[in-house]
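Chemist: Mind folding the following:
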Amino acid sequence: MTEIRTPRLILRQWHDDDLAPLADMHADPAVMQWIGDGSVLGLDETADAIERWEEEWDEEGFGLFAVELLASGELAGAAGLSVPHDLPEVTPDIEISWRFGRQFWGQGYASEAAHAVLEFALQDRGLDRVIAINRVDNTASANVARKLGMTPERTITHPTYDHMLQIHGIDLTEYQA
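Modeler: Purely as a prediction, here's the structure:
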């Protein structure tokens, strides 16, 4: 698996000792309000999520990275690429996503990690196009997508959770490293 270093972060494979800090993030309602149906996740569900992300790496050649702070070694969150299987409307696009613990919000980590992932997607993995999907009222994620140079393209209704989602997109011709 690829490791990416940015000025403040390491995007890397998942380690066994990442489970507890990620489970703490997943137990925070403020973090999870924008993910899935908004429910918090327990330790077993978090372990299942990491397993799915690792399987996607094996199957697709990309997935979600663990995002570690370079200075302290703390797990700050996750960022990476995935196939949005639960949204057939956007298939065959590949989604870029990020999630960070609340204590890491407002410090530019999501944008820094997302920029590195976008560069990885377009330059290393040769993807022609990447999308970001966020709940319509999640202005923080919409701002990260905007900072990536992504353009809002359309709004759809999530087929399971019935909330409105904004789809942002960028293709290789629009990307500015």
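
Chemist: When you work out contacts or count neighbours from here on, use the C-alpha atoms and nothing else.
Modeler: Will do.

Chemist: Need the contact partners of stretch 4-12.
Modeler: Contacts of stretch 4-12 with the rest of the structure, by C-alpha atoms under 8 Å, 6 or more residues apart in numbering, involve 1-3, 65-71, 79, 109, 112-113, 116.

Chemist: For burial, what's the neighbour tally of residue 133?
Modeler: 21 (other C-alpha atoms under 10 Å).

Chemist: I'd say it and residue 157 touch.
Modeler: No - if you go by C-alpha atoms under 8 Å, residue 133 and residue 157 don't touch, sitting 11.3 Å apart.

Chemist: what's the neighbour count on residue 92?
Modeler: 13.

Chemist: Can you give me every residue that contacts it?
Modeler: So residue 92 contacts residue 83 (C-alpha under 8 Å, 6+ apart).

Chemist: isn't there a helix covering it?
Modeler: No - looking at residue 92 with DSSP: H, G, I helix; E, B strand; the rest coil, it is coil, so not inside a helix.

Chemist: What segments of the chain are helices?
Modeler: 19-26, 29-32, 43-60, 109-119, 139-147 (DSSP state H).

Chemist: Can you say which of those is packed in most?
Modeler: helix 109-119 (a mean of 22; mean count of other C-alpha atoms under 10 Å).

Chemist: Can you give me the distance of residue 37 to residue 129?
Modeler: Separation of residue 37 from residue 129 (C-alpha to C-alpha, to the nearest Å) stands at 26 Å.

Chemist: These two: who's more crowded?
Modeler: Between residue 37 and residue 129, counted using other C-alpha under 10 Å, the more crowded position is residue 129 (19 against 13).

Chemist: you'd agree the more buried one is up against residue 169?
Modeler: Yes - between residue 129 and residue 169 there is a contact under C-alpha under 8 Å: 7.2 Å.

Chemist: To compare with the earlier structure, here is another sequence to fold:
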Amino acid sequence: MPTATERLRLRHWREDDFPALATLCADPAVMRYFPAPLSEEETRTLFARIRGHFEEHGFGLYAVEKKADARWVGFVGLLEVGADLPFAPATEIAWRLSPEHWYNGYATEAARAVLDFGFNSLGREEIVAFTTESNTPSQRVMRRLGMQTCTDEDFNHPRLPADHPLRLHRLYRLRRPEGHATT
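Modeler: A predicted model of the protein is given here:
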């Protein structure tokens, strides 16, 4: 498990993280590239899925907090993608941070630690990321991480209706860098 970076601590979830997660997922600015903000009940389902992924796979989305003051920042981690996605099977890196922590480099910093864990500890040959075509902030993070995209791999997300404005997604890939050990 990735545990820390210079400024951040990545850790397993605690029950007392739920209010911060619910606030994050209800925020329209945070959720603007998702179909809709989540209700408290929907966030409770997400919270259970996050914990279930750890139980099933031994890794997942980690709660992220600042080392300096233990303030909750958001989450960053790895997920096994759903079989309904056109590039499955694959391991995805994902993040979601509170707006007060945007533009500090936290997503990139935590994601680098997670990628290192994915390549070195989990032995993944490739890690993917995807987002809506319009989510340029996340795409900038993906490029900072060294991820590459090809427009011929853009896809319509199968869980969104055909006429949904966020249906078109861009896929990014990162192959294991040379020198990373395999497990």
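
Chemist: Could I get the TM-score for this pair?
Modeler: The TM-score (TM-score structural alignment, normalised by the length of the first structure) is 0.92; 173 aligned residues with a C-alpha RMSD of 1.6 Å.

Chemist: tally of neighbours for the counterpart of residue 172 of the first structure in the second structure?
Modeler: In the second structure, residue 172 of the first structure lines up with residue 176, judged by TM-score structural alignment. Using other C-alpha under 10 Å, residue 176 of the second structure has 19 neighbouring residues.

Chemist: Next, the contact list for residue 176 of the second structure, please.
Modeler: Contacts of residue 176 of the second structure by C-alpha under 8 Å, 6+ apart are 119, 124-127.

Chemist: For residue 73 of the second structure, what is the corresponding residue in the first structure?
Modeler: So, by TM-score structural alignment, residue 73 of the second structure is matched to residue 76.

Chemist: Distance check, that match against residue 100 of the first structure.
Modeler: The gap separating residue 76 of the first structure from residue 100 of the first structure is 6 Å, by C-alpha to C-alpha.

Chemist: For these two, indicate the residue with more neighbours.
Modeler: Using other C-alpha under 10 Å as the criterion, residue 76 of the first structure and residue 100 rank with residue 76 on top: 25 against 20.

Chemist: quick one: the more buried one and residue 70 touch, right?
Modeler: No - the criterion here is C-alpha under 8 Å, and residue 76 of the first structure misses it with residue 70 at 10.1 Å.

Chemist: one step back: between the helices of the first structure, which gets nearest to residue 162 of the first structure?
Modeler: Closest of these to residue 162 of the first structure is helix 29-32, at 16.5 Å (criterion: C-alpha to C-alpha).

Chemist: The helices of the first structure into TSV, with extra columns for distance to residue 86 of the first structure?
Modeler: Output for those, formatted as TSV (distance: least, C-alpha to C-alpha, whole Å):
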stretch	distance to residue 86 of the first structure
helix 19-26	20
helix 29-32	17
helix 43-60	14
helix 109-119	21
helix 139-147	19
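
Chemist: between these, which gets nearest to residue 84 of the first structure?
Modeler: helix 43-60 (11.3 Å).

Chemist: just curious, which of the contacts of stretch 4-12 of the first structure is nearest to residue 22 of the first structure?
Modeler: residue 66 (9.2 Å).

Chemist: show me the residues around the match of residue 73 of the second structure that make contact.
Modeler: Per C-alpha under 8 Å, 6+ apart, neighbours of residue 76 of the first structure: 66-69, 100-101, 104.

Chemist: Please identify which pair of the residues you listed lies farthest apart.
Modeler: Between any two of the contacts of residue 76 of the first structure (C-alpha to C-alpha), the greatest distance is 13.9 Å, for 66 and 104.

Chemist: So which of those two has more stuff around it?
Modeler: residue 66 (23 against 15).

Chemist: aligned partner of that one in the second structure?
Modeler: By TM-score structural alignment, residue 66 of the first structure lines up with residue 63.

Chemist: Check the gap between the nearest residue to its match once chain neighbours are set aside and residue 176 of the second structure for me.
Modeler: Of all residues not flanking residue 63 of the second structure in the chain, residue 75 sits nearest, at 4.6 Å (C-alpha to C-alpha, 6 or more residues apart in numbering). Using C-alpha to C-alpha, we find residue 75 of the second structure at a distance of 23 Å from residue 176 of the second structure.

Chemist: mind giving me TSV with the contacts of residue 76 of the first structure and columns for distance to residue 84 of the first structure?
Modeler: Formatted as TSV, those follow (distance: C-alpha to C-alpha, whole Å):
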residue	distance to residue 84 of the first structure
66	19
67	21
68	24
69	27
100	19
101	22
104	25
